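>>> predicted structure and sequence below. I'll ask about it afterward.
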Amino acid sequence: MEETSPKKSELKKSCVNCGAELTYAPGTTELKCDYCGYTQTIAPSENEFEELELKPYLEKMGSQSHSEEITMLHCKNCGANQHIEENYKSLSCIYCGSPLIIEDAYKEEWILPGAVLPFQIDQKKAHQILKKWVDGLWFAPDNLKKAAIDPDNTRGLYAPYWTFDAQLYANYTGQRGEYYYVSRTVGSGKNRRTVRERRTRWYPASGNVSGFVDDTLVRASNQKKGVLPMDVARWNLKMLQPFDSSYLSGFVTEKYTIPLLDGHNESNKVAESIADTWVRRDIGGDTQQVSSMNMKLSEETFKHILLPVYVSTYRYKGKRYNFFVNGQSGIISGERPYSFWKIFFMVLAILCVIGAIYLFS
């Protein structure tokens, strides 16, 4: 019988001292045993980022050698597809907290990540950031502050993204506007005055622009709720590392639910915006009008990358709230509930003060 090799994204590392699973220690290049403290250095990769040629993947949708199967659990409540490491004793969806049943695990094909941005802050630090943020919220329900005390409510997630590279070429026609000013007299009598008006002279313009578009970042997952806020979803991609499953150990890994084709279409919109900026800069002047622009992309490549974020879920009066902490920078954001009674008594207190001032005045 042919022996199957373990999958790159599902390799487990065991402690040589006690046999427990090693987990990645954020901000380091080490795996650590949480039981006996043993550490193991993650060997630096000899390979560069795996930039994959886009066209073959769009034609065959990832059936090449850079695809593999991974064990997934699908959340029926919010739609997230998650690969959960074995060291999580309680299986629940990282976004909505719904229970996940291990017997429902299934194998699913995915495009192997080409790069990963390792966590730079650990769960303890992320929990401290969350707790400080919650403590500073006005009119927050007491239950929210109590929930923030439990660090188990804050879990680390590698969120999937697509990045696209391409050579961009665009030719254009348009007009370059140059400002000039004229003086004009307005009004009559005492209201008569001279004003300075800005006007524009237009000159025809045409030409072409070209350049390299690097690492256009496109979100690759889409749930009913739990989408990362824009201020949290900002990473320094210069710190990306060639993919190594060691960095995933101890964290939840989410599988992309936005197909490569849809991600590519979204990246084209970004490329068009970049081309428009380049064209306007090329036209020059004080203002520009772009009449036509024909953009072409060539030498297109992509990679599937994993980016770090901590997620905390809270329910209040039947509604779910998600809080997010960027696993690299520590930036926090999210929805928050308000306590009706705290707001009510605050308004009542203000009205009482106003009434007392009115009576004594």
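Sure, I can see it. Residues are numbered from 1 along each chain as shown.
>>> for the rest of this, base every contact and every neighbour count on C-alpha atoms.
Noted.
>>> could you find the closest non-adjacent residue to residue 69?
Distance criterion Cα to Cα, 6 or more residues apart in numbering; nearest residue to residue 69, sequence neighbours excluded, is residue 109 at 4.3 Å.
>>> what sits against that neighbour?
For residue 109, the contacting residues are 67, 68, 69, 70, by Cα atoms under 8 Å, 6 or more residues apart in numbering.
>>> helix/strand/coil for residue 63?
Following DSSP: H, G, I helix; E, B strand; the rest coil, the label given to residue 63 is coil.
>>> just the one 5 residues further on next, same as before
Following three-state DSSP, we place residue 68 in the strand state.
>>> now residue 117: how far from residue 305?
Distance from residue 117 to residue 305, counting by Cα to Cα, to the nearest Å: 8 Å.
>>> what about these two, which has more around it?
Taking other Cα atoms under 10 Å, residue 117 and residue 305 do not tie; residue 305 has more neighbours (27 against 22).
>>> which of the three states applies to that one?
Following three-state DSSP, the label given to residue 305 is strand.
>>> so it touches residue 115, yeah?
Yes - using Cα atoms under 8 Å, residue 305 is in contact with residue 115, at 4.9 Å.
>>> of the contacts of residue 109, select the buried ones using a ChimeraX command.
Here is the ChimeraX selection string for the buried members of the contacts of residue 109, based on 16 or more other Cα atoms under 10 Å:
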select :68,69,70
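>>> so which of the contacts of residue 109 comes closest to residue 290?
Lowest distance from residue 290 to the contacts of residue 109 (Cα to Cα) belongs to residue 67, with 41.9 Å.
>>> against that first model, consider the following:
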Amino acid sequence: MSSTPTPSEAEAQPAAAGASLRTFPCRECGAPLAFAPGTGRLSCQRCGTLNELPQSDAAELSAAREELDYQRYLARAAGQEPQIDAHPVVCPGCGAQTQFGQNIVASRCAFCATPIVSAQARSRRMIQPRLVAPFKLTAVQAQAVFAQWISSRWFAPTALKRTVRQMNTTGRAGGTETENGARGVYLPYWTFDATSDSRYSGQKGIHRTETETRTDANGQQTTQSRTVTDWYAVSGQVSLAFDDQLVIASPSVPEHLARVLDHWDLSALQPYSDDFVAGFVVEAYQRGLEDGFAQARVAFDAAIEQAVRRDIGGDEQRIHRIDTQFDAIRFKHILLPVWISAYQFNGKRYNVVVNGQTGEVEGDRPYSAWKILFAVLAALLVVGLIYMFAGGMPQ
């Protein structure tokens, strides 16, 4: 007799290959629903009715927040699957064939905008998301944040600021997309917990002051002081515990724009439900579990080095060697909300990212050569005036 898998074991079992598409009909009129950011409900695209989401209880939340054993899943090759190729999906709403891009498991129909979740595409990943942080910002709010950010850039061209202010920010029902191309995307993340035990060797530097008196050829004595560092060999051990180190599992956001994706309120995470992602793009993880921990370890190693320096103490530290053993490595797979958009200015494309939870924004933008030139000339003028007035003052 086969035993029933535990929740953690079931998490790594893919869905049936022939699983159907999931859509979200309105309880009033049957039209497609989309998750409405900031409301915690689904909004009808036709009649505007707000449909309630199923509520999770404390037990479901606790089970969803349970960390999984890293070594156990790695041994089963979970989290190391190949990419999900672009694939056609037949919309259950209008019957048209729409295309899901690489590693996309949820999106909208390109013809009727019906939100679709493809369970078949999702089944290509052994590890399914257990938690999701719902969008707080609507598409219109994200566009307003971006416009405010552009307006605050001193050296942005005036024409760009005017263009952004005039952008049409009319959003689709549910606030999941703007007409100018902003896309609401749930990006895949890993979170890692671990404990570390590190043995180190190095040197502790202690500063002291030496004073030297010299006599010149005229018999005048001068006293000079200098700081000298005495070095002492040291060794020791430090132990740390790490909790919820985030690692993005998608390359969709360029690294230089990912700063806005470092700050999240993880207490807002909810047990995953397709209802939260209705109307949004959902990416499957592309950075595997093992590579994800390698990225987390970069942050862990930096924290360990700082702990070693504190343990050595003194005025300066030299670290010769750190040997670290990680233990109790655990992880979660979660989805976090991001607005991704691009705009054209003078024939060039610029990318913008807005954190869908906090409203932090980062983006590429052009610079006004004239504004920079005027700023440099103004600075030179100020320096010249200061020099002129300082030089004209009586000695």
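Arrived safely, thanks for sending. This is a predicted model, so every value here is computed, not measured.
>>> find the centremost residue of structure 1, please.
By Cα atoms, centre = their mean, structure 1 has its centre lying nearest to residue 233, at 3.3 Å.
>>> contacts for stretch 45-64 of structure 2, please.
Against stretch 45-64 of structure 2 from outside (Cα under 8 Å, 6+ apart): 26-29, 31-34, 40-44, 130-131, 172-174, 270-272, 275.
>>> are any of those residues buried, and which?
By 16+ other Cα under 10 Å, those give 26, 31-34, 40-44, 130-131, 172-174, 270-272, 275 as buried.
>>> what span of structure 1 is stretch 193-203 of structure 2 aligned with?
Matched against structure 1 by TM-score structural alignment, stretch 193-203 of structure 2 falls on residues 165-175.
>>> after superposition, how close is the matching stretch to structure 2?
Average distance, stretch 165-175 of structure 1 versus aligned residues of structure 2 after superposition (mean Cα distance after the TM-score superposition for structure 1): 1.3 Å.
>>> mind listing what's buried in that stretch?
Buried residues in stretch 165-175 of structure 1, counting neighbours by 16+ other Cα under 10 Å, are found at 165, 166, 168, 169, 170, 171, 172, 173, 174, 175.
>>> and it, how far from the chain's centre?
28 Å (Cα atoms, centre = their mean, to the nearest Å).
>>> can you list contacts of it?
By Cα under 8 Å, 6+ apart, stretch 165-175 of structure 1 touches 202-216, 271, 275, 279, 283, 288-302.
>>> please flag which of those sit within strands.
Among those, the members falling in strands (DSSP state E) are 202-216, 288-302.
>>> among those, the buried ones, what's the PyMOL command?
Buried residues among these (16+ other Cα under 10 Å), as a PyMOL selection:
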select buried, resi 202+205+206+208+209+210+213+215+216+288+289+290+293+295+296+297+300+301+302
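>>> hmm, what's the outermost residue in structure 1?
residue 189 (62.4 Å).
>>> distance check, it against residue 34 of structure 1.
Applying Cα to Cα, the value for residue 189 of structure 1 to residue 34 of structure 1 is 87 Å.
>>> could you do residue 226 of structure 1 as well?
30 Å.
>>> more neighbours: which of those two?
Comparing residue 226 of structure 1 with residue 34 by other Cα under 10 Å, the one with more neighbours is residue 226, at 21 against 14.
>>> what number of residues are in the vicinity of the counterpart of residue 341 of structure 2 in structure 1?
Aligned counterpart of residue 341 of structure 2 in structure 1: residue 312 (TM-score structural alignment). Neighbour count of residue 312 of structure 1, defined by other Cα under 10 Å: 25.
>>> again, but for residue 366 of structure 2
14.
>>> now do residue 235 of structure 1
Per other Cα under 10 Å, the neighbour tally for residue 235 of structure 1 reads 16.
>>> now do the SS call for it.
Residue 235 of structure 1 is classified as coil under three-state DSSP.
>>> ok, now which ones touch the nearest residue to residue 74 of structure 1 once chain neighbours are set aside?
Excluding its sequence neighbours, the residue lying closest to residue 74 of structure 1 (Cα to Cα, 6+ apart) is residue 81, at 4.6 Å. By Cα under 8 Å, 6+ apart, the residues touching residue 81 of structure 1 are 72, 73, 74, 75, 254, 255, 256, 257.
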